[in-house]
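> Structure for this input, please:
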Amino acid sequence: MIYEEINSILYRYDGEQVRIEPWGPNAFRVRSTRCPEMPSEAWALEQSPPTVDVSSKISIVGDGSGTVTNGKAKAVITKRGKITIFNHCDDVVLEEYARNRRDLLDANCSALEVEAREFKPLVGGNYHLTMRFESLREDEQIYGMGQYQQPHLDLKGLDLELAHRNSQASVPFALSSLGYGILWNNPAIGRVVFGKNTTTFEAYSTKVLDYWVVVGDTPAEIVERHASVTGTPPMMPDYGLGFWQCKLRYETQEELLQVAREYRRRDLPIDLIVVDFFHWPMQGEWKFDKKFWPDPDAMVEELKSMGIELMVSIWPTVDQRSENFAEMMELGLLVRSERGVRTNFEFEGQTVYFDPTNPDARRYVWNKAKDHYYSKGIRTFWLDQAEPEYSVYDFDNYRYFLGPNLEVGNVYPRDYARTFFDGMFSRVTLPLTKRSRHARGVAGLQREPVKSAHYPAPRSQRETSNKRNASPQLETPAENMDMDILDESMNGSCDNEHGETDSYRAVAALPQEQPEVAEVMTLSDMNAGIAPAEERINDPVNWVVPSASEETGADGQVGNLSCSHDGNILDEYMAGATFMDQLAVSVLEAVEMLYMEKKLPEQLGDFDLLHWNANSIIAKAGGWEHPVLLHLHLSRLHLLTPLIHMRTLAAAASSRALSMPVETSKVDKARFYISQWVIRDQYKARLSLIHAGAILWHVRRYSVNNFLEPFSIFAATLVVWSYSTMMTFLKKNKRTGQEQANDRSTSPYISNDRAPTGASPLEAIGDTPLAETEEEPEPVFLHLDRPCDDEMVQTYVRLGHKMAGHMSKVGDICQVGAPRRILREGIRMLMGGAEQPLQSETSKQRESLMVDGQASYAWGIEQPYVELLDSLVRSSAD
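Sure thing, here's the model as predicted:
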């Protein structure tokens, strides 16, 4: 029997009741049980669903079936109880697998007698549950499910255990390329098989079938809907986003403080330091061992005076020799064993876990932590061993307050986090931070640890000084940065040699006709913030770069050298240039020294090691490039380029092309950083082009259509386009010496008596015609998107200002018209190499940018990238 009940459909047959109800936009919650009443636990879901979509509609038709429509999703249950989920195109995305003869009109009518929802009774009243779905397409791709020790990203064809172990975190949410997501909302131990013939979920002991299914057009939409029903964490506090220092382990209080003091002595950024395990006398005592940590109060106070937060490790294990074991045993606060010795984990003692599913146990442990940690000013906790890790994973041998481990075991990490969140949140409004080894160890955990921990920015609490040589007080990775540098970078001012403040946010008039890409770059943008750099570039005797390491100039004087580019790290604190003693080197000589000194992001060395290993695999495979190379080149792009700002600039140009509003301040900042990248960090910029070209080569030759390829093409295209746009703009808009002199009259430099003549930003990167150079480099051009040896790469990075970088179907990337051709090539690759007419060439009406109506990649994730690049093409001039 099927009938409507409180905005849901209820089905009853032979002791089973099934409820289908809208649960957030485009989604349903499906539950089934053979118990007299439907269990009420929400588990991973919020207690109540988000506001039901206004388009939700329920209908029961004449043939006895029922339909629930909720936005883009539709659920149909037949009079025999079979459930099918459709998308807004009326395509089946999820269908129960049933093989029986109850419905002779069903195409899958069979004598097999296999039920979609199978409840096998167990002793004690629970059931072994099996839920079966059809495997609709062999080429379906499935992602998610948490963290498993296996090498496959696509889970199709895999058998996964639904249980936590050390280094295994089961988060049973799967994302399908067919356009749906499914959350197995059950904390029972079990398994899932994403087979070619069926998809099967099992719970080894449970009372209820409970899953949530959502339909969406893109992965982002599906994941967003999932977050809306399971909960979202707030932003980490500022110190949580900074540098953490941790090792296994600091044995004494003095050892930890010496490390913290040394960080401050060297002016190295540090935001948090961790006291790892066994700082306690015994497991289960949750306090510092006075023998090795004699004065925790003084330690915390000293660390806070240095601007360093202290995190302590918490373990849920209770040693049978600890002072709390007997009391906790008496109060029933420990995990029980069904048989054998009462030992859960053998590690430096025989231990039993406390039972966080018991509210009394949560209060007991929090009170101990409050007395020995929280009262001393410690607000940050690392909740380790959160699986929990058993010496023997006999899941059927452990019992919690909520029930047998087989039935509720996967809820342990969530309730472990509740222990500290409930305790801290009930008494304070200060920032709360906890880290769990299984921070995603169970679906829904993300909403527990720091539900409302809004952290006040440290700069609103501390006094800072802008006086030169004063120690800055900033809790950021840029903590050791001189405040005057920040002021110069952000406000466009600097101190000249007479101690006076000069402003250099100068001032060339905006040209009436925008070159190349509309609203992307103006002369003002290229001059803003780099006028002092022009002087140093063209007057090398008076030039110096920011301080870091000492080098001796040609005149015997000692100066300081360092890179000024901070890559993609904390835009807010990008350093400008300081102006100190004289250094008699040219800009190219100085930057060459930086390059040869390996003053590049340290992480690049790690990627080189991985690359060598990848090359050996390629050699064994007869030249076939493994997809890991794509990851390595993309990782380097993130380190070497201001990629976020490039995307901001592209989006702004796209929005203007569509007559949409643009946030000017963000665009101005993006222009500034990209101009610094091209002019001041030319070596990094050209090295970035090498990696961008390698990405394009890899995708053309060795594509496996994985989900990362569209973004990689998009990122590589943006990098080459940004560089090309800046260079072509500079070449087309060289100013005469007289124009510069006029500008200089209203835009003072550092040293007015040393004003350069005929200077332009282009000269900062050595834009000297080849015919005028003493040596003509060999070769004179490089194919960026073809394989090249290391010597060629080094030559281009160091002498690229005298060479032409070429791309397939583009030519010289610094010639007029190249930015538009670069965009078109990126679009072509995103569309699978098809030569399709674009909106920019046909009509102003928006049309589909997919090949033959089908996306080249799963879910059509390349489409927004194609649309953005296409709008950039439309915004540019021929």
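
> use CA for all of it now, contacts and neighbours both
OK.

> Tell me if residue 49 really is in a helix.
No - if the criterion is DSSP: H, G, I helix; E, B strand; the rest coil, then residue 49 is coil and not within a helix.

> Look up the closest residue to it, ignoring the ones flanking it.
residue 23 (5.1 Å; C-alpha to C-alpha, 6 or more residues apart in numbering).

> for residue 811, same thing?
Closest to residue 811 by C-alpha to C-alpha, 6+ apart is residue 818, at 7.4 Å.

> what's the spacing between that neighbour and residue 644?
Residue 818 sits 22 Å away from residue 644, going by C-alpha to C-alpha, to the nearest Å.

> residues touching the residue nearest to residue 811, list them.
Neighbour list for residue 818: 724, 725, 810, 811, 812 [criterion: C-alpha atoms under 8 Å, 6 or more residues apart in numbering].

> for comparison, sequence B:
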Amino acid sequence: MINKMNIRRICILMFLFFAISITDKGQTYQKTDTGIKTVINSVGVEIQFYTPSTVRILKWPAGTTFTKKSLSVIETPQKTAFSINQSGDELFLKSKNVQVDLNLKNGRISFSTSTGGEPLLREKEAGVSFAKFNDAGAKTYTVGQSFVLDKGEAIYGLGQQQQGKMNQRNDILHMIQGNTDDYIPYFLSEKGYGLYWDNYSPTLFVDNPDSTTFKSDVGNCIDYYFMYGGNAHGVIAQMRDLTGQVPMLPLWTYGYWQSRERYKSQDEIVGVVKKYRELGVPLDGIIQDWQYWGDNLHWNAMEFLNPNFPHPQKMVNEIHAMHAHIIISVWASFGPKTKQYEVLNKKGMLLNFKTWPLSATDAWPPDMSRPSGVRVYDAYNTEARKIFWKFLDKGLFSLGI
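Here you go, the predicted model:
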């Protein structure tokens, strides 16, 4: 005879058997305040509604833990009403404006409007990748995610590149910030949605007929945002909400600005503005680039130490008197003979890696027998940023620049 204790044990075992079976098939999920969490094929997946129009996707190797604090996203999840429905292996999360479809068997996610229909964007099946990576002693991953776009779909964005293209389809971009390349891992589709890949390490963007992929050298997780705006204006509005509102610049900044590699003297830069006025050619501003500080040992001193700029206040006043503005270049690094270097070095706020300029001389190629000693400051340090600003304010802003 089977007693009550045995019956209870049998029921518990049967429950555990079915629970384990369902979990192994990737068909269970945990509802959260903002969406759901689950594990599919050894990959943790979280879907978070930030707003009715913005959805965050997180993925990570199952069994690992991480803390991700974004350096660019300032928005926090708003209280967003959403529904969850399941049909076979498909899980549907729907807000007022967006529907997210998660395949509980293969982990693929697709996005559409709340009215359904063809997906606006979908991930490529088996398009997620995690490869172990040693980041200067820290164990982490190289992370990647592939998407499938419509064949003729145009996408715009990804920052500033020197290739003369608007549509970024059929392209390969090595997204590393450079002198004339300023990358943003974000694109806007003509279909009325945007995608922001929230990773700051060197990233490879590849678009070909097979897929559209972001692959970043370093990351504890995949972290991206899908934004639906209906049109370009709506998507940009979502991005501004996500990363912060940017005020409009003054009207005069939208006029013509004159610039060159650099002006080598005070007389030269003032003379250029005078010539524009003599010719009657409109000019709103002029840009003074590098070496106004002198040699490379005084790199980015934020002072006019170059003897060819003997009276910087007089120079600024003369330019302003001609109803023009002046902008000046500053850098995130300092030469060893600057005041900034001395202060930051004592506080351990300079980073120890090679940066441009490599040599103390201006000769080309660089004379490495005379290294410049220039070092980048730690911009992630709050006190270091305050020191940077103090010297900038005293040396340049005080002149009216």
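
> Overlay the chains and give the TM-score.
Remark: TM-score between the superposed chains equals 0.76 [TM-score structural alignment, normalised by the length of structure 2]; 354 aligned residues with a C-alpha RMSD of 3.0 Å.

> circling back: from the contacts of residue 818 of structure 1, which land in helices?
Using DSSP state H to define helices, the subset of the contacts of residue 818 of structure 1 located there is 724, 725.

> could you dump the contacts of residue 818 of structure 1 to CSV with neighbour count and distance to residue 743 of structure 1?
Listed next are these as CSV, based on neighbours: other C-alpha atoms under 10 Å; distance: C-alpha to C-alpha, whole Å:
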residue, neighbour count, distance to residue 743 of structure 1
724, 24, 26
725, 25, 23
810, 18, 35
811, 16, 35
812, 20, 32
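
> Among the contacts of residue 818 of structure 1, which one sits closest to residue 342 of structure 1?
Each of the contacts of residue 818 of structure 1 was scored against residue 342 of structure 1 by C-alpha to C-alpha, and residue 724 proved nearest at 68.8 Å.

> hey, where'd the helices end up in the stretch 151-300 of structure 2?
232-243, 266-279 (DSSP state H, counting those that start in this stretch).

> which of those helices is buried the deepest?
Stretch with highest mean neighbour count among the helices of the stretch 151-300 of structure 2: helix 232-243 (a mean of 18; mean count of other C-alpha atoms under 10 Å).

> Check which helices and strands it sits against.
If you count contacts as 3 or more C-alpha pairs under 8 Å, 6 or more residues apart in numbering; DSSP states H and E, helix 232-243 of structure 2 packs onto strand 182-189, strand 193-197, strand 222-228.

> okay, and the longest one goes to which residues in structure 1?
Using TM-score structural alignment, strand 182-189 of structure 2 lines up with residues 169-176 of structure 1.

> distance from that stretch to structure 2 after superposition?
Compared with structure 2 after the fit, stretch 169-176 of structure 1 shows a mean deviation of 2.2 Å (mean C-alpha distance after the TM-score superposition for structure 1).

> so residue 38 of structure 1, which of the three states?
Assigned by three-state DSSP, the conformation of residue 38 of structure 1 is coil.

> residues touching it, list them.
Shown in contact with residue 38 of structure 1 (C-alpha under 8 Å, 6+ apart): 17, 32, 208.

> Please apply the same query to residue 283 of structure 1.
Going by C-alpha under 8 Å, 6+ apart, residue 283 of structure 1 touches 315, 317, 318, 319, 322, 351.
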